[in-house]
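>>> sequence first, predicted coordinates after that:
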Amino acid sequence: MIVVHHLNESRSQRILWLLEELQAPYEIVFYQRDARTGLAPVELREIHPLGKSPVITEGDRVIAESGAIIDYIIRRHGEGRLQPDPSSELYDEYVQWLHYAEGSAILPLVMKTLTLRVGKVLAPLGRQADSEVALHLGFINEKLAGRDFLLGDELTAADVQMSFVGELAGAVIDRGAYPNIEAWRRRFQARPAYQAALARGGPSRLAQ
């Protein structure tokens, strides 16, 4: 059985959501951030040397990194669900979204979050962050035009992987500026499996 090593207020929430969508059995081991520093506890390093979350274990396998975890779960437990046919062109777009989430899209939003916290100290970085946030959110917003989800009318694991981008964006920018992203965020957060993951994993400030 899959064990999710789940850190509160972290990207591991989307792994719980994916498992709920698939109705795959799983267990959770809970970890709490340090109340002062916000960092993950050292106990996570006993599971994986980087001490980060998400990380899952299944038998003697230890898988880290959200994209790799999602790929592993879909291949071994998805039974063809939540992904396009691997022989289709749509599958190539699906894989791009899996990598884009952590490879390009999230960094500008993290930069924006940091500049909001420290203000004038990082003003030049803030201007660069604003430019990059606009670039990436504009791209995502355009791709979602006329679609319920990233690849069309049906949810895929690409939406699960990209969900953190949409949620963090909603926390640091004017949600009305990107209406397609906002509608998509509300749509996936309303799904029963998403709500079930919150019930099991605990509340998240971004799930609002």
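Looks like it came in fine.
>>> rest of the way, CA atoms for contacts and neighbours
Will do.
>>> residues in contact with the residue nearest the centre of the chain?
The centroid of the chain falls nearest to Phe164 when counting by C-alpha atoms, centre = their mean (3.4 Å). By C-alpha atoms under 8 Å, 6 or more residues apart in numbering, the residues touching Phe164 are Arg11, Arg14.
>>> these two touch, right, Glu65 and Gly51?
No. When contacts are counted by C-alpha atoms under 8 Å, Glu65 is not listed as touching Gly51 (11.3 Å).
>>> quick one: Arg186 from Val95, how far?
23 Å (C-alpha to C-alpha, to the nearest Å).
>>> quick one on the thing from earlier: now do the buried residues in the helix or strand where the residue nearest to the centre of the chain lies.
Taking DSSP states H and E as the definition, one finds Phe164 inside helix 157-172. Neighbour-count burial for helix 157-172, counted by 16 or more other C-alpha atoms under 10 Å, picks out 157-170.
>>> and the next helix or strand after that helix, what does it pack against?
Once the chain leaves helix 157-172, the next helix or strand it forms, by DSSP H and E, is helix 179-189. Where contact means 3 or more C-alpha pairs under 8 Å, 6 or more residues apart in numbering; DSSP states H and E, helix 179-189 is packed against helix 123-143, helix 157-172.
>>> now the angle from helix 179-189 to helix 157-172?
Interaxial angle, helix 179-189 versus helix 157-172 (axes from the mean of the first three to the mean of the last three C-alpha atoms, to 10 degrees): 110 degrees.
>>> check it against this one:
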Amino acid sequence: MLTVHHLRISQSERIVWLCEELGLDYELKLYERRKDNFLAPDDYKVLHPAGTAPIVTDGAVVLAESGAIIDYIVTRHGGGRLVPVADSPDFPGHLFWFHFANGGFMPTTMQHWGATRGGVAVPPFVTDRRRRMWDMAEQRLGEANYFGGGDLTTADIMMGFPLITMRSLTGETVAEHPNICAWLRRIGERPAFRRAMAKAEPGMPPNLQ
């Protein structure tokens, strides 16, 4: 049985959303963050040496890292769905945004947020990179309905966390990005997304504005 170990308010919500989009039979285990430091509880950290979310177990398999988990589930359980075929014109863009989510967007967001929370000056290169990345996302969603192209792909699932839940922590707004706003509306209308967020974050409406 595929089990998704979801740490509340974390990137592991992506995996719940993926499973719902694929209509998989899976078990969901919720873990609450510690009240003293907002970090993962000890019983979560021992699941995998990385000690980070997300983590899935599938028989003898214990896997961490969003991208690795998504590739594993899509390949082993999803029949390759939600990924454009290699000769599709959407495939290169899908690949870029799938990897950009955690390779560029999230690190820059965390650098900016960390400096702001710590009361120190945000390095100019971080400010510039953050602006360019938001502009790139806005441009992409002016060219296509989804980051992965004409249809939702796992690239959109990867980009969902920084553009939805992470913004609840950073306080960033999207009012000045109409294409991103339109994408958020499209995501919010998806039954699988609504089911996933109700299961992963009960009592916490997704930040779609």
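Structure's in. What do you need? None of these values were measured; they are calculated from a predicted model.
>>> Leu198 of structure 1 is nearest to which of the helices and strands packed on helix 179-189 of structure 1?
helix 157-172 (13.7 Å; C-alpha to C-alpha).
>>> tell me what angle the closest one forms with helix 123-143.
Inter-element angle recorded for helix 157-172 of structure 1 and helix 123-143: 140 degrees (by the same axes, to 10 degrees).
>>> re earlier: got CSV for the buried residues of helix 157-172 of structure 1, with distance to Thr115 of structure 1 too?
Putting these into CSV (distance: C-alpha to C-alpha, whole Å) gives the following:
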residue, distance to Thr115 of structure 1
Ala157, 31
Ala158, 28
Asp159, 27
Val160, 27
Gln161, 25
Met162, 22
Ser163, 22
Phe164, 19
Val165, 17
Gly166, 19
Glu167, 18
Leu168, 14
Ala169, 14
Gly170, 16
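>>> among these, which pair sits farthest apart?
Ala157 and Gly170 (20.1 Å).
>>> post-alignment, the strand or helix carrying Leu107 of structure 1 versus structure 2, mean distance?
Element membership of Leu107 of structure 1, judged by DSSP H and E, is helix 106-118. Compared with structure 2 after fitting, helix 106-118 of structure 1 deviates on average by 2.0 Å (mean C-alpha distance after the TM-score superposition for structure 1).
>>> give me the distance from that helix to the chain's centre.
16 Å (C-alpha atoms, centre = their mean, to the nearest Å).
>>> do the same with stretch 161-178 of structure 2
12 Å.
>>> ok, now stretch 41-49 of structure 1?
21 Å.
>>> circling back to that earlier point, can you put the helices and strands packed on helix 179-189 of structure 1 in TSV and add distance to Asp60 of structure 1?
Output for these, formatted as TSV (distance: least, C-alpha to C-alpha, whole Å):
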stretch	distance to Asp60 of structure 1
helix 123-143	37
helix 157-172	24
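>>> Tyr100 of structure 1 is nearest to which of these?
Closest among these, once you apply C-alpha to C-alpha, is helix 157-172, at 8.2 Å.
>>> what's the angle from the closest one to helix 106-118?
Using the same axes, to 10 degrees: helix 157-172 of structure 1 against helix 106-118 is 20 degrees.
>>> list the residues that contact Pro41 of structure 2.
Per C-alpha under 8 Å, 6+ apart, neighbours of Pro41 of structure 2: Tyr31, Glu32, Arg33, Arg34.
>>> among the residues you listed, which pair sits farthest apart?
The span of the contacts of Pro41 of structure 2, defined through C-alpha to C-alpha, is set by Tyr31 and Arg34 at 9.4 Å.
>>> touching both of those two, which residues are there?
Here Tyr31 of structure 2 and Arg34 share the contacting residues Ala40, Pro41, scored by C-alpha under 8 Å, 6+ apart.
>>> for these two, indicate the residue with more neighbours.
For Tyr31 of structure 2 and Arg34, the more surrounded residue by other C-alpha atoms under 10 Å is Tyr31, and the numbers stand at 16 against 11.
>>> tell me if I'm right that Gln111 of structure 2 and Val126 touch.
Yes. Between Gln111 of structure 2 and Val126 there is a contact under C-alpha under 8 Å: 7.1 Å.
>>> from Trp183 of structure 2, how far off is Arg190 of structure 2?
Arg190 of structure 2 is 11 Å from Trp183 of structure 2, by C-alpha to C-alpha.
>>> try Trp97 of structure 2
14 Å.
>>> and the two? which has more neighbours close in?
Set Trp97 of structure 2 next to Trp183 and count neighbours by other C-alpha under 10 Å: Trp97 wins out with 24 against 21.
>>> helix, strand or coil for the more buried one?
Of the three states, Trp97 of structure 2 takes helix under DSSP: H, G, I helix; E, B strand; the rest coil.
>>> check contacts around it.
Phe147, Gly148, Ala155, Asp156, Met158, Met159.
>>> cool, and Arg147 of structure 1?
Contacts for Arg147 of structure 1 (C-alpha under 8 Å, 6+ apart) come out as Asp153.
>>> regarding Ile63 of structure 1, what is its secondary structure?
strand.
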